[in-house]
Structure formats: structure tokens, C-alpha cells
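In: Quick one: sequence and predicted model below, then my questions.
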Amino acid sequence: MELKGSVAIVTGGNRGIGEAFVRAFVAAGAKRVYVGTRTLSNAEHLVAEAPDHVVAVELDVSKLKQIEAAAKKCTDVSVVVNNAGAFHNKRLIGASDISAATDEMNVNYFGLLNMCRAFAPTLKSNGGGAVVNVLSGGGLAAVPAMGGYSPSKFAARAASTCIRAELAPQNTHVSSLIVGSVDTRMASHVAGLKEQPSDIAKVGLRAIKHSIDEVDTDRMAVELRANLARDPKAVERALARMLDAEKISTGR
């Protein structure tokens, strides 16, 4: 797909990986980039950077009415980037209730699904296009310390495969980005080397251009997939031990 002259909408586009996608689309010559944000003022800096190309759109992907309103407004979209995500750092059993897991599923899975459903007719009417789903290494391997986040990314990854098959006849390609450790607010609790959001956006644009189904965006994601292929049970045990490490560090 040719990125020059394209029109993209990026959910969670006002910071982190989403912000990097907005800038990458502008740099690639996109005609227009809609920044999906829960609060319009949070995207003012991006609009100021490229006022002729960037438009802020109120969009909370956990609210179907806002998704439907965005689809009615942004009728020229040719690329959908599902980047918005929720991570509450709660456990599945250890949490006092399942509200955190419910919100993570609503945003990370149902939000992505509803965006695809709302914009599929738009993409078709515009000759096809692309969908990019920003997923996680937590969707390759179950991470107990990530509570409801990891299962929601598993679901989103499976949905991406299903949606790819459904949208292929209308010339719309679906790419899944498997993201490991990135220097964003959501990953502030993660120690060690972190990639820059701009690096993830570059991989995403390459996936769009070359119609890549699924791609590991950074070193952590690449190593995780390799370790899973080598010894999946060893990965499972290592991720389980993260819970014990947490208990030691917090004194629980």
C-alpha cells in the first residue's frame, strides 16, 4: 500500500506509540491523520505541528457511540491503527474484583473489534486499505503478572487473524504488531532496555506498505518468540516466577 496521500486514524494517538504513528504518517506524506484521543486538548501539540494534516477526534474506544461517531465523521480513512490500550497491573485472582480485567478486555479487545467493524465499510468504499493492530508479547505468552492485559492481547491477536480473513476480499489487509518493551508510560514499570515509540511506528508503516501479517517490532518480542519456539514450558515457568519476585520486592 502506498502511504503517500493516505488517510489514517490512530486510536490513543496523543502519546506514546500512537503519537509516533501520527508523526510517521505525516512524514510519509499522508494526506490526513485523525488523532483519536479521549480529550481533544491532549492532541493539540500534534495538530500544532502539522495543522494542514492532523485532526483531533474525540474517541474513547471503550465507548461504542464515540467509535460510531468517528466513523461517520472520518469517511476518507484508508488506514486504521488500533493502538489504544489499557493496562491496570492487577492480577486475575489476587485483584479484589474483575473490574480491571473487564476494562482491559473492553479496550484492548472489544475496542479493537468495534473499530474494525465500524471502519470496515469505510475502507471498502475507499478501495480497501489497511488495519494495524498494536498488540503485545503478552499476546504470545501468557504473563500472570499482567493479569487481564495478557489475555486481552491473546484475544486481540486471534481476532486479528479472523478479521484479516474476513476483510481480505475487500482488499483490506490486517497487520499485527507484536510489541515487547517500549519507552512509554504504560511500560514505566518495566526494567531494562526499551525501544523508542518511533521505532515501533516505523515497523508499523513497513507492515502496511508490504502487507505483512504479523511482525515482532523489537528485540524483546523477537527473543520471546524464539524462546517460545525453543522451550515453551521454560518460558511459562519463567513468567510464573515473576509473581514470586513481586512478592519479595513488595514484602507480601
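Out: Arrived safely.

In: Please make it C-alpha for all contacts and neighbour counts, starting now.
Out: Noted.

In: Leu177 sits in which helix or strand?
Out: strand 172-178 (DSSP states H and E).

In: The next helix or strand after that strand: how far from the chain's middle?
Out: Next in sequence after strand 172-178, counting helices and strands by DSSP H and E, comes helix 197-210. Computed by Cα atoms, centre = their mean, to the nearest Å, the separation of helix 197-210 from the middle of its chain amounts to 12 Å.

In: got the contact list for the strand holding Leu177?
Out: Strand 172-178 is touched from outside by 123-124, 128-137, 139, 157, 160-161, 163-164, 167, 204, 207-208, 211-217, 221, with contacts defined as Cα atoms under 8 Å, 6 or more residues apart in numbering.

In: What subset of those is buried?
Out: 123-124, 128-137, 139, 157, 160, 163-164, 167, 204, 207-208, 211-217, 221 (16 or more other Cα atoms under 10 Å).

In: Which of these fall within helices?
Out: Leu123, Lys124, Arg157, Ser160, Ile163, Arg164, Leu167, Gly204, Ala207, Ile208, Ala221 (DSSP state H).

In: who touches the first one in this structure?
Out: For Leu123, the contacting residues are Val77, Ser78, Val79, Gly129, Ala130, Thr172, taking Cα under 8 Å, 6+ apart as the criterion.

In: and the last one, how many neighbours?
Out: For Thr172, the neighbour count with other Cα atoms under 10 Å is 23.

In: next one: the first one
Out: Using other Cα under 10 Å, the number of residues around Val77 comes to 25.

In: Just give the closest residue to it, not the sequence neighbours.
Out: Computed as Cα to Cα, 6 or more residues apart in numbering, the closest residue to Val77 that is not its neighbour in sequence is Val7, at 4.8 Å.

In: my guess is the one you found meets Ala30, correct?
Out: Yes: with contacts defined as Cα atoms under 8 Å, Val7 counts as touching Ala30 at a distance of 5.9 Å.

In: Below is an additional structure, to be compared with the one above:
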Amino acid sequence: MQINGSIALVTGANRGLGRHFAQQLVERGAAKVYATARNPEQIGIPGVEKLRLDITDPGSVEQAAAAASDVTFLINNAGISTFTNLLGGDLGPIRSELDTHFWGTLSMVRAFAPVLGANGGGGILNVLSALSWFSYDGANSYGVAKAAQWSLTNGIRLELAGQGTLVSGLHLGAADTDMMTHYDGEKMDPADVVRIALDGIEAGRIEIIADEWSAYVKASLANDPSAFYTPAGR
């Protein structure tokens, strides 16, 4: 999968990782970059084509797929974090996270898979999380949604292999974006995350680990989970 000359579409391109994805795609020589958002007027990136898109609205997704029928590289970046727990939290935010990360991503893939196939296969990058692999009290709904999105990524990889579509997942801990404003821990520069992700795509990697924390969490899955969830393990 070569970025140079590709035609890419980025969801949630108005801020955070999505804005950096769109910028770096342009810098790496993508022939066209569709930068999408619910409010595309908020996108201020030179050299992109703005497109209105709400991934939780099937009609909006269908319109985007029709308008961007030349896409060869789809980046499913749009996301939300409501910091909601499963037992005491309102069900509305929990549903919203699943609607965005699981159902929204699935809707995008179902709409754009035929587009990618018609254009030679191309690639899909789903922005996942280290929280695909562990739970965190205070953000359990996000962990559930990201775990579902991770499983979705693995499933569609198998289903799209026959048309030659590379399906990759990006895992990271915290990046210094608007979504993580209230997080006090160490945060990666989002530009570095995106650079690592795009390098991984060009190397043909199906799983891209952006930081040491995500690598540590993944490695812990082979061990007794009680070791991870003790204070010493955290």
C-alpha cells in the first residue's frame, strides 16, 4: 500500500489524529484526500477536499461512498470517549460509543469495501486503542467499544482478503488531542502517532503498535490477568 498517488478518505478530520492524518497524507503525496467531518466547515487543512459525513448515519455514509467513489485508502479515525462505566453510567453514552466505534466503522467498511475492490483493493486503517485489550474503571464503555472494533477489524480482514484489501489496526495509549485533554498521564505527540501509522501501512503491517504501553498491554494478554490488574502490574 503506497501513500503516494493514493486517494484517501479520513473520518473525523476536523481535529486530533484525523487532522494529522489528512495533513500527512497530503505531505506524502496522496493524489486526493477527502477530509470528512459532521461539520466540514471546521476543517482548515490546505490541499484537501472537504466532505460532510456522520458515520452513525447510514444515509450520510451512503452519500459519502457515492461522492468518493475513487477512494483507495480508508482511514476510520472518527471516535468519541464519554468516560462512562457500564453499571452506574447512563445507557445513552454507552450506546453512542458503540454506535460510533463499532456500528459506524462497520457501516463505513460495508459502504466502501466495493469502492476499494473496484479500485484495485487498496487499504483500510482502523484507529483502535490499547483499551481494546484491557478495562479501565471510569471508561469501561470505551474499552467495550474498542474491543468490539478490534474484533471487527480482524473479521473484515479475512472477508476482504479475496479482493486484495489490506486491513490494518492502529493501537495506541494516550495522544495529546482534544479527546484526552483531561488525562494527566504521559501523552504522545499525535503527529508521531500518525507517522508511525502511515509507515506501518506502507510496510504492509496488519497491526501497528504506536507506543510501549500498547505493546506492554498486548504482551500481558498471554499471562494471568490478575498480574496486570494489581497495582504493581499497573
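Out: Cool, the structure landed. Because the structure is predicted, anything quoted here is derived from the model rather than measured.

In: Overlay the chains and give the TM-score.
Out: TM-score of the superposed chains, computed with TM-score structural alignment, normalised by the length of structure 2, equals 0.95; 234 aligned residues with a Cα RMSD of 1.7 Å.

In: quick one on the thing from earlier: pull the most distant pair out of the ones in helices among the buried ones among the contacts of strand 172-178 of structure 1.
Out: Taking Cα to Cα, the two most distant members of those are Lys124 and Ala221; they sit 32.0 Å apart.

In: Tell me the residue in structure 2 aligned with Ala100 of structure 1.
Out: Under the alignment (TM-score structural alignment), Ala100 of structure 1 maps onto Pro93 of structure 2.

In: How about Val134 of structure 1?
Out: In structure 2, Val134 of structure 1 lands on Val127 (TM-score structural alignment).

In: before we move on, what about Val80 of structure 1?
Out: Under TM-score structural alignment, Val80 of structure 1 pairs with Leu74 in structure 2.

In: Next, the contact list for the nearest residue in space to the match of Ala100 of structure 1 that is not next to it in sequence, please.
Out: Distances taken as Cα to Cα, 6+ apart place Thr82 nearest to Pro93 of structure 2, at 6.2 Å, with adjacent residues excluded. When contacts are counted by Cα under 8 Å, 6+ apart, Thr82 of structure 2 touches Pro93, Ile94, Glu97, Ala139, Ser141, Tyr142.

In: and Glu202 of structure 2, what pairs with it in structure 1?
Out: Checking TM-score structural alignment: Glu202 of structure 2 goes with Lys209.

In: Tell me how many other residues crowd that match.
Out: Residues lying near Lys209 of structure 1 (other Cα under 10 Å) number 13.

In: Need the counterpart of Met146 of structure 1 in structure 2.
Out: Taking TM-score structural alignment, Met146 of structure 1 has Ala139 as its aligned residue in structure 2.

In: which residues does its match contact?
Out: Ala139 of structure 2 neighbours (Cα under 8 Å, 6+ apart): Ser81, Thr82, Phe83, Thr84, Asn85.

In: repeat for Val190 of structure 1
Out: Ser181.

In: cutoff 10 Å now
Out: Remark: with contacts taken as Cα atoms under 10 Å, 6 or more residues apart in numbering, Val190 of structure 1 is in contact with Ser181, Val182, Asp183, Thr184.

In: now swap in Pro114 of structure 2 and tell me
Out: Ala65, Ser69, Gly121, Leu160, Gln163.

In: Does the first one lie in a helix or a strand, and which?
Out: If I follow you right, that is Ala65 of structure 2. helix 58-67.

In: Which positions in that helix come out as buried?
Out: Neighbour-count burial for helix 58-67 of structure 2 flags Pro58, Ser60, Val61, Glu62, Ala64, Ala65 (criterion: 16+ other Cα under 10 Å).

In: which residues of structure 2 does stretch 158-177 of structure 1 align to?
Out: With TM-score structural alignment as the criterion, stretch 158-177 of structure 1 aligns to 151-170.

In: nearest spatial neighbour of Gly111 of structure 1, skipping sequence neighbours?
Out: Val61 (4.7 Å).

In: if I line the two up, what does that neighbour land on in structure 2?
Out: Counting by TM-score structural alignment, the partner of Val61 of structure 1 is Ile55.

In: That match contacts His101, correct?
Out: Yes: look at Ile55 of structure 2 against His101 with Cα atoms under 10 Å: they come within range, at 9.3 Å.

In: In structure 1, what residue corresponds to Gly185 of structure 2?
Out: Looking across to structure 1 (by TM-score structural alignment), Gly185 of structure 2 lines up with Gly192.

In: actually Lys218 of structure 2, not the one I typed
Out: By TM-score structural alignment, Lys218 of structure 2 lines up with Arg225.

In: Tell me how many other residues crowd that match.
Out: Neighbours around Arg225 of structure 1, by other Cα under 10 Å: 17.

In: Now it: which helix or strand?
Out: Using DSSP H and E, Arg225 of structure 1 sits in helix 219-230.

In: Arg19 of structure 2 now?
Out: Going by DSSP H and E, Arg19 of structure 2 is in helix 16-27.

In: start and end residues in structure 1 for that helix, please.
Out: Going by TM-score structural alignment: helix 16-27 of structure 2 matches residues 16-27.

In: To what extent does that stretch diverge from structure 2 after superposition?
Out: Superposed on structure 2, stretch 16-27 of structure 1 shows a mean distance of 0.6 Å to its aligned residues (mean Cα distance after the TM-score superposition for structure 1).

In: If you count neighbours, what's buried in that stretch?
Out: Using 16+ other Cα under 10 Å as the test for burial, stretch 16-27 of structure 1 gives Gly16, Ile17, Gly18, Glu19, Ala20, Phe21, Val22, Arg23, Ala24, Phe25, Val26.

In: how about the spatially closest residue to the first one that is not a sequence neighbour, what does it touch?
Out: Which is Gly16 of structure 1. Residue nearest to Gly16 of structure 1 in three dimensions, not counting chain neighbours: Thr184, with 5.3 Å by Cα to Cα, 6+ apart. Residues near Thr184 of structure 1 by Cα under 10 Å, 6+ apart: Arg15, Gly16, Ile17, Val190, Lys194, Glu195, Gln196, Pro197.
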